[in-house]
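*Asks:* sequence and predicted structure below; questions after.
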Amino acid sequence: MMRQRNVVIVGAGLVGALWARLLAQQGHRVTVLERRSDLRRTAIPGGRSINLAVSDRGWRALRLARLDEQVRPFALPMEGRMIHEPSGSTRFQPYGKPGQAIYSFHRRRLNELLLTAVEEYPNARILFEHRCVDVELETPAVLVETPTGERQRLEAEVVFGVDGAYSAVRLRMQHLEGFNYCQEYLDYGYKELTIPPRSDGAWALFPRALHIWPRHSFMLIALPNPDGSFTCTLFFPLEGELSFAALRTEEDVRHFFRSEFPDTVPLMPKLTEEFFVNPTGSLLTIRCFPWSYDGKVLLLGDAAHAIVPFYGQGMNAGFEDCVVLLEFLRQYDPDWSTAFRAFERFRKPSADAIAQLALENFVEMRDGVLHPRFQLRKKLEQYLADRYPDRFVPLYTMVTFTHMPYAEALRRGRLQERILEILLERTESESDWQAPSFQQMMEKLVEELPPCDPALLAGAVPERILEHPFGTGSG
C-alpha cells in the first residue's frame, strides 16, 4: 500500500475523474477542482463533443478502476469503417480480426459515470465551479476562484494538472526556465451534427461501424449512440472556396450537403439549424516537456499532450497515462519525484508518436481510403499479418488493439511501411502474390523484422526502464 498523500487534481474531465478514482482507491485524500458546474445537474450546451472511440487501452484503464462493467452497457461496438463513396456506394473496411472492435461512447455520459464513481469514496471530493487562477509550484498550492467570486488557496502534497488543452496548471509551468512548449492548430475546424433515430426508433445507418464520407480535402463522420441516433462531425477547412467561412446561409449549407453528402440530407431534418447553432471547434496539437516539477506538480492527458481526434486515441492515451503512472508510483513509492521523472521520460516519446499518427490518419481518412491502391495495400497488409502473425502486425492493430507503447508501434509501423512499398511496386492485384518470386521476396523482407515482444504488446513497462528510469532520453 502506498503512503497516503493529500493531493489536488485540477480538472474533472474524463482523465481527471479517472485519475481521482484510481488515487482514491489507493487511499489518498483527493480534492478535484473543476471550473465548470456539475454536468450531472446542469444543462450544458452541446455541439463541441466529438463522440469517443474507446479501444483496448481505454478498457484496460476502466478495468483497473473497476468500472468496465458499468460502462459496457452504454458502449456500441464499431467493427470497421463504412466508407460512403462520392458515387453513393458503400464499402465496409474491418478494423481488425473478427471480434475486434472499437466502441462508440457519448463523452458526457462517460464523464457523468466517472464523477459519480469518484464520489463513492469518502476520501475524495469534487469542488465544482472552482476555477484555477494560479498555482504555487514550490508549495505546492492552487489558488481558486469560488462560485461567489471569492479566492481561496488550497495546499497539497502534490498537484496534478489534468485540465485539458488550455491547462491553467501548464500555463504556470510555462514560466519555468527550460520548459519547452509548442502548439499547432490545423487550418481545419469541426462542426457537430445529428442523424436522429428513424420513426420506429431504429438507427438510420448500419450501427456497428464508424461511417466516413471522405471527400479528399474534407470529410464527414458518424458514430452511433444507444438511443438510435448518430453523432456526426464535419471536418472542414476554416477558410477558402469550400470552407466554413464560405457557407454563410442556409441555402449554402443545403447546396453543399446535397452536392457532397446527398445520402445524409434526408436523414438530417435539423441540418441547417444545427449547423448555425452549434459552434465550430478548433483542432490543435500540444507538445511540452517536462511534465513535472520537483515531484510536486505533474501534467496528465491533454494538459501534457493534446492531439487531434483522427486516430480515436485522445482519451485512450490519457487513460493510459493513468495506468502507466500508477505502475511507476507503485515501483518508486514513496519517492514520487523519481516516479514522475521516470514516467514522463518513458511516456513522452509515445505522446509524440500518437500525435504524429493522428495527423497522418486524417489524410488517410479523408483522402487515402478513396484510392484503389490504398485498398490493395490494406489487403496486402492483412495478408502479411495472417501469414506472419509473430512479426507483422498492422499499425492500426498495434495502436488500437494492443498496449504496445505508441512509440514502438510507430517505429515498427515505419519498418512495415517500407516492406509494403517495396512489395506494392511489384504487384497489381492479389493474384500476383502467389508467384514464387513474390513469395521469396516477401519472406526475405519480413524476416528482417524483429519478432513482436509479447510483453510489449501487453503494455508492460520494460524492466530496464524501471531499473534505470533516466536512461531513455528526454524526448
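*Replies:* It's in. Residues are numbered from 1 along each chain as shown.

*Asks:* going forward, measure contacts and count neighbours with C-alpha atoms only.
*Replies:* Noted.

*Asks:* where along the stretch 51-200 of the chain do the helices fall?
*Replies:* 56-64, 68-71, 107-118, 168-173 (DSSP state H, counting those that start in this stretch).

*Asks:* can you say which of those is nearest to Ala209?
*Replies:* Set against Ala209 and scored by Cα to Cα, the helices of the stretch 51-200 of the chain come closest in helix 56-64, at 16.8 Å.

*Asks:* what angle separates the closest one from helix 107-118?
*Replies:* Going by axes from the mean of the first three to the mean of the last three Cα atoms, to 10 degrees, helix 56-64 is angled at 30 degrees with respect to helix 107-118.

*Asks:* what's helix 56-64 in contact with?
*Replies:* With contact meaning Cα atoms under 8 Å, 6 or more residues apart in numbering, helix 56-64 is reached by 22, 68, 102, 315-317, 319-320, 322-323, 400-403.

*Asks:* what about that helix, distance to the chain center?
*Replies:* 13 Å (Cα atoms, centre = their mean, to the nearest Å).

*Asks:* buried ones in it?
*Replies:* Under the neighbour-count criterion of 16 or more other Cα atoms under 10 Å, helix 56-64 has 56-62, 64 buried.

*Asks:* of those residues, closest to Val297?
*Replies:* Looking across the buried residues of helix 56-64 and measuring by Cα to Cα, the closest to Val297 is Ala61, at 22.0 Å.

*Asks:* take the one below as the second:
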Amino acid sequence: MSIQNGHTKHLNVAVVGGGLVGSLEALFLARRGHRVSLYEYREDIRKTPHVRGRSINLALSVRGRRALRDVGLEDIMIKEHGIPMRARMIHRPDGSTYSIPYDTRTNQCIYSVGRNYLNAVLLKESENYKNVTRHFNHKLLEANLPKGELKFVKMDTKETVSVDADLIVGTDGAFSAVRRAMLKQPLFDFSQQYIEHGYLELCIPPNCQGGFQMPPNYLHIWPRGNFMMIALPNQDCSWTVTLFMPFKNFKGIDSESKLLEFFEKYFPDSIPLIGEKKLIDDYFGGSPSPLITIKCRPYHVSDKAIIIGDAAHAVVPFYGQGMNAGFEDCTILNNLFQKHKDDLTQILAEFSNTRWQDAFAICDLAMYNYIEMRDLVTRPSYRIRKALDDLIYWISPDLWVPLYNSVTFSTMPYSQCVKNRQWQNKVLAIIIFAAGVFAFILLCWARR
C-alpha cells in the first residue's frame, strides 16, 4: 500500500523472474496487500524435471532462514526437508578423512535443501494469496522501466502481452533482462567477471539398502589445491557431487581412461561411491558450466523498478550465500516498505544506497572462500588460525566472531563482516609480534 492524498493505494507489482527470490518477494509483497503478478520464463518448476547443470541443492543458513521465517515457511524447510550439515568433512588423497566443525561454540549448522522442493513450497504458498497471479512461459521482450511498461511473449502460443505496473521487481537471475534494460539508464555501473574455473555435477546414489553411503551431516570436500570436489546430501539419500576446476583441466579429460586415471589419482575414495559406469556416464553426459560474478549499481530506476538477488549481485557459490543473500534482499526490502510506509521513492533509493556495499562484499568473500575450500583448509596455518578464532570466540563471543560465523550464522552486514575480519587480523598480528618480542627478550636473558 502507499498513501496518496490520505487514501490507501494497493500497488500493482510485476515480479519478473519467478525462481526462489522472485517467489519469495511475491509473498512479502502479497502479505502487505499489494497485487502481484509473477512472470517466469520457464515452465512451472513443479511440473518439470531437474535441469542439468543447475544445482539441485542449496545451503540454507541464517539469512535465508530469517526470510523464510518472516513468511511462515522456515519450519517446513528445516524440520521436514533440510538436512543439517554441522561440519566440513575433508577427504585426503589417500582416502582418509577428518572434520572441521562450523561452530564449535553453539553447534550451529547449515542445511542442505532441494532447489525444486523449496521453489515448489514458495509457489504453493503463493496460491494461498488471492492477490498473487502466476504466469509461466513468459519471456520478457521489452521494458520501459521509467514508465513501468513491460512486453512479454508467451513461449507456447507466441502471443505478446503488454503489462503496466506501479513497480517492476527484477529477480531474473545473473543474465537478467530487467538489468539489461537498466543499462540504458545514465550513471548505471555494471561489471561482470567469469573465473577460469567451471563446474560439473555428478552423483553418488544411495546404497543397496537405500541409505547414505557417507556420513550425511557434513559438507564433504575433496580439496586438491587448484581444484576441488564437494558433495551435499539429498533427501533421497543420494549426494549431489560438484567438481570445480579450470576449464583447461576439463578439456584435457577427453576419454574414459583419462577420467578414471584422474579420479584414481585425486579422488580414489569417490569411485566406489559413484560407480565407474555412472561416473563415466555423468561426466561425459554433460559439460562444465561457467561461474560468474556480477556487480552493479544503482539497483533501481526512479520509483518504478528495482533488481534484487542474482540480477543485482550474482556470486560464485563457494560461500553458499547466493540464495541467502537474495533472500536477505527480500527481508531488507520488506523492512524498508514498513519503515517508509510503502513510499517507493524512498524505499528504492535507500535500498540502492545501502545494499551495494554488502553485495560487493559477499561477491569478494565468495571468491576468497573458493581458495580456502580447495587449498587453504589443508594447510597447518589455516587450522591454527581457525583454532585461535574458535578459542577466542569461546572465551569472548561478544567481542570476537570468526569470519565464517559472522557471514553464515548471523545477519551482520556482509561489509561489516569484512571489516571485522580485518580488525581481527590486526589484533592477531600485534599479539604474534608481541609474543615474538617477548620470546626474544627471554632468549637473550637466558643466554646472559
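*Replies:* Now that the structure is in, tell me what you want to look at. Remember, it's a predicted structure, so these values are computed and weren't measured experimentally.

*Asks:* and Lys184 of structure 2, what pairs with it in structure 1?
*Replies:* When structure 1 is aligned by TM-score structural alignment, Lys184 of structure 2 is paired with His175.

*Asks:* any idea how far that match is from Val8 of structure 1?
*Replies:* As judged by Cα to Cα, to the nearest Å, His175 of structure 1 and Val8 of structure 1 stand 21 Å apart.

*Asks:* which one of those two has more residues nearby?
*Replies:* Between His175 of structure 1 and Val8, counting by other Cα atoms under 10 Å, Val8 is the more crowded of the two (27 against 10).

*Asks:* what about that one, which SS state?
*Replies:* Under DSSP: H, G, I helix; E, B strand; the rest coil, the three-state class of Val8 of structure 1 is strand.

*Asks:* hmm, back to that, among the buried residues of helix 56-64 of structure 1, list the two that are farthest apart in space.
*Replies:* The widest separation within the buried residues of helix 56-64 of structure 1, taken as Cα to Cα, falls between Asp56 and Leu64 and amounts to 12.4 Å.

*Asks:* pull the distance from the lengthiest helix in structure 2 to the chain's centre.
*Replies:* Ordering each helix of structure 2 by length in residues (DSSP state H) puts helix 414-447 first. Counting by Cα atoms, centre = their mean, helix 414-447 of structure 2 is centred 34 Å from the centre of its parent chain.

*Asks:* what number of residues lie near Ala359 of structure 2?
*Replies:* 26.

*Asks:* show me what counts as buried in the top strand by length along structure 1.
*Replies:* Once structure 1 is assigned using DSSP state E, the strand that runs over the most residues is strand 180-195. Buried residues in strand 180-195 of structure 1, counted by 16+ other Cα under 10 Å: 188-195.

*Asks:* what's it packed up against?
*Replies:* With contacts taken as 3 or more Cα pairs under 8 Å, 6 or more residues apart in numbering; DSSP states H and E, strand 180-195 of structure 1 sits against strand 230-237, helix 271-277, strand 280-289.

*Asks:* show me what the longest one is packed against.
*Replies:* When you say that, I think you mean strand 280-289 of structure 1. Short answer (3+ Cα pairs under 8 Å, 6+ apart): strand 280-289 of structure 1 packs on strand 180-195, helix 302-305, helix 336-366.

*Asks:* from Asn226 of structure 2, how far out is the equivalent of Asp367 of structure 1 over in structure 2?
*Replies:* Per TM-score structural alignment, the equivalent position to Asp367 of structure 1 in structure 2 is Asp375. Between Asp375 of structure 2 and Asn226 of structure 2 the computed distance is 7 Å (Cα to Cα).

*Asks:* tell me which of these two has more neighbours.
*Replies:* Applying other Cα under 10 Å to Asp375 of structure 2 and Asn226 shows that Asp375 carries more neighbours, namely 18 against 13.

*Asks:* no more questions from me, cheers.
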